[in-house]
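> have a look; sequence and predicted model below, questions after that.
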Amino acid sequence: MILVTGATGTVGREVVRLLSAGPGPLRGVRVMTRDPARVPGDCRTAETVAADYRDPVSLAPALAGVRTAFLVTTGVGGDDDALFLRAARAAGVRRVVKLSAAAVLDPGADDAITRWQRATEELLRGSGMEWTLLRPRSFMSNTLSWAASVRSERVVRTLYGSSANACVDPRDVAEVAVRALTEDRHAGRTYTLTGPSAISAVEQTAQLGRTLGVPLRLEELTRDQARAAWARRCPAAVVEALLTSADRQRAGAKARVDDTVRTLTGRAAGSFEAWARDHREAFGAFPAREAFGAFPAQDLDAGPGVPVGPRTDSGPPAGGRG
């Protein structure tokens, strides 16, 4: 039995979708969530169980009979990992595949989120169970935080828009996760996962505009504006971590490309252009008469950035921030 946590999230949902790719109901896979009603429809062929990391009584039945677990936690500074790993070991779980982040490898990253991620990795290594660590860079899907302003104003607002990040398609992260969950060769391995190239928000804005067929404009945010935007959704320690992460990206700490996706899957990592094309509907439909070619190219350019929203380069805390 494989247990998938975080099935309502960016990567967990894709993990369940890939595991359920065959015909008929999904067998041998269990989805753990606090609220089964939030499990996406395309994941409901799997067995679903209601459980909470902080409720050991609920964890016991969720982990019963589980051999391998996919672990996603988001409570920065909390003890969700410790509680889950304790229950998993007691239940006889053999291996845990954990979603972490590439930032843990950077000695210059010492923010609250990265310190927490390093600590949770150490908990897993010392758990007595087999482990695999997935360390993605920023998720391409973080740009969905731009969707509202793209639809309403055709504007992307961001901090340090010319800084580059080797962001990764969450579907690639999920494919690697499924391999780690279903193959025996991944125990004790750590995988840094990036896209095929480093790309800036300026370049993402241009590519997204071409995909949508409309001119998009990028507005540069000040640090104070970015801080205020994040503060509406995140605790103060997380906000400062996001700003520090953005500074590291501006300094070039997140531009390195790793070929791990190709090594493990046999194909190149997906590009942002392909991701944007597959998710264009999320950004809204625009009249055909507003075709991109009718506007000057410079309308797409503006300046530097990290997307404003809860799933930015440093979020979600469980992965995709690197």
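On my side now, so go ahead. The shown structure was predicted, so the numbers you read here are calculated from the model rather than taken from an experiment.
> only C-alpha atoms for contact and neighbour calcs from this point on.
Fine.
> the strands in the protein, which residues?
For the chain, the strands defined by DSSP state E cover 2-5, 29-33, 47-50, 68-71, 95-99, 130-136, 155-158, 164-165, 189-193, 199-200, 217-220.
> do a quick rundown of the helices in the stretch 201-322 of the chain.
All helices of the stretch 201-322 of the chain, identified by DSSP state H, counting those that start in this stretch, fall at 201-212, 223-231, 236-250, 260-265, 272-278.
> okay, now the closest residue to Val155 other than its chain neighbours: neighbour count?
Leaving aside its chain neighbours, Val155 sits nearest to Arg217 (4.8 Å; criterion: Cα to Cα, 6 or more residues apart in numbering). A total of 22 residues lie near Arg217 under the criterion other Cα atoms under 10 Å.
> could you measure from Cys43 over to Leu18?
As judged by Cα to Cα, to the nearest Å, Cys43 and Leu18 stand 10 Å apart.
> an error on my part: the question was meant for Ser271.
For Ser271 relative to Leu18 (Cα to Cα), the value is 19 Å.
> likewise Leu124?
For Leu124, the distance to Leu18 - Cα to Cα - is 25 Å.
> okay, one more to line up with it:
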Amino acid sequence: MAILVTGATGTVGRHVVDGLLRARQQVRALTRDPATAALPSEVEVHQGEIGRIDTVHTALAGVDRMYLFPVLDGLDEFIDVAVQAGVRRIVVLSSDSSVNVVLPTNREAGEHHLAVERAVEASGVEWTHLRPGAFAGNAIDWAPSIQAERVVRAPYAAGAQSVIHSADIADVATIALLEDGHAGAKYRLTGPEAITRAEQVRVIAKVLGTDIRFEEITAAQWRDSVRAYMPEVAMDMLLGYWAHAVDNPDPVYPTVTEVTGRPARTFADWAADNVASFR
């Protein structure tokens, strides 16, 4: 039987694909544009979208397990078709916002991910929810200014985040897909330490072997710098989270170690893995 990976070209999905291939599994990927997917040749790539049910039947044929990227549009019908096709286990990429409702600015994201979780739970299959916090990969947003000026301009330098490497999320996902004992689990996933945004920049500088200046700007200045490509609701969510993390560092959970049997990757590990993006 095959395992279907939705969102297979995403930052977590690619690692899930790699992990399943290392485990010698038959991997099928659902993506909008197979021509640009750049997935390993062993992967059976299907063009399709969760929200377009007419495009997914072939991809689901002969699938018994699935990694689910959290798309809500058309999800109920997609899950119905998946179950009819024989899917019996779904691992959901959710978010810590589904349970961390301290911040009003996180409410919309939390409701979205909770709705995805509930749709899967109602299907009657085995399910596991992965609830990561902030991704280490969000630091990629700093790459253009680091490349051009060796500077990062951002608000809330002292916000301490327990950022997680996407490969760790994928490792937990792969284990939950392949091994028994994870049905009904709601895994809160973090990196191994809470590290401030300013310290993240220092880590990147060390990996690059160069100086990088962190220039703290106001929330309003940051809004102006990203307004051309970022929705207002996303700005509100990020700013609320970063501001909260100044006096309330992110919690650190041992889940990655408990599930995988090894320490979670550090931010320095992530920076080393992605150093080419900052050169």
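On my side now, so go ahead. Since the model is a prediction, treat every value here as computed from it, not as a measurement.
> quick one: TM-score?
After superposition, the two chains reach a TM-score (TM-score structural alignment, normalised by the length of structure 2) of 0.93; 276 aligned residues with a Cα RMSD of 1.7 Å.
> any chance of the strands of structure 1 in TSV, plus distance to Ala246 of structure 1?
Converted to TSV, the strands of structure 1 look like this (distance: least, Cα to Cα, whole Å):
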stretch	distance to Ala246 of structure 1
strand 2-5	28
strand 29-33	31
strand 47-50	36
strand 68-71	26
strand 95-99	21
strand 130-136	16
strand 155-158	10
strand 164-165	10
strand 189-193	19
strand 199-200	12
strand 217-220	13
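> closest to Ala147 of structure 1 out of those?
With Cα to Cα, the closest approach to Ala147 of structure 1 among these belongs to strand 155-158: 8.5 Å.
> matching residues in structure 2 for that closest one?
Counting by TM-score structural alignment, strand 155-158 of structure 1 pairs with residues 151-154 of structure 2.
> mean shift between that stretch and structure 1?
Here the mean offset of stretch 151-154 of structure 2 against structure 1 after fitting is 1.3 Å, by mean Cα distance after the TM-score superposition for structure 1.
> tell me which residues of that stretch are tucked away?
Buried residues in stretch 151-154 of structure 2, counted by 16 or more other Cα atoms under 10 Å: 151-154.
> return the member of those nearest to Thr36 of structure 2.
In terms of Cα to Cα, no member of the buried residues of stretch 151-154 of structure 2 lies closer to Thr36 of structure 2 than Val152, at 30.6 Å.
> quick check: the residue nearest to that closest one when sequence neighbours are not counted vs Pro132 of structure 2, distance?
Spatial nearest neighbour of Val152 of structure 2, excluding adjacent residues (Cα to Cα, 6+ apart): Phe214 at 4.9 Å. Look at Phe214 of structure 2 and Pro132 of structure 2: by Cα to Cα, they are 26 Å apart.
> the more surrounded of the two?
Counted by other Cα under 10 Å, Phe214 of structure 2 and Pro132 do not tie: Pro132 has more neighbours, with 24 against 20.
> so the more buried one sits against Ser94, correct?
Yes. Counting by Cα atoms under 8 Å, Pro132 of structure 2 does reach Ser94; the two are 7.1 Å apart.
> Gln202 of structure 2: how many residues sit nearby?
Gln isn't right for residue 202 of structure 2; it's Arg. So Arg202 of structure 2, with other Cα under 10 Å, has 18 neighbours.
> aligned partner of it in structure 1?
Checking TM-score structural alignment: Arg202 of structure 2 goes with Ala206.
> check Tyr253 of structure 2 too.
That one, Tyr253 of structure 2, aligns with Asp258 by TM-score structural alignment.
> please consider this matter closed, and thank you.
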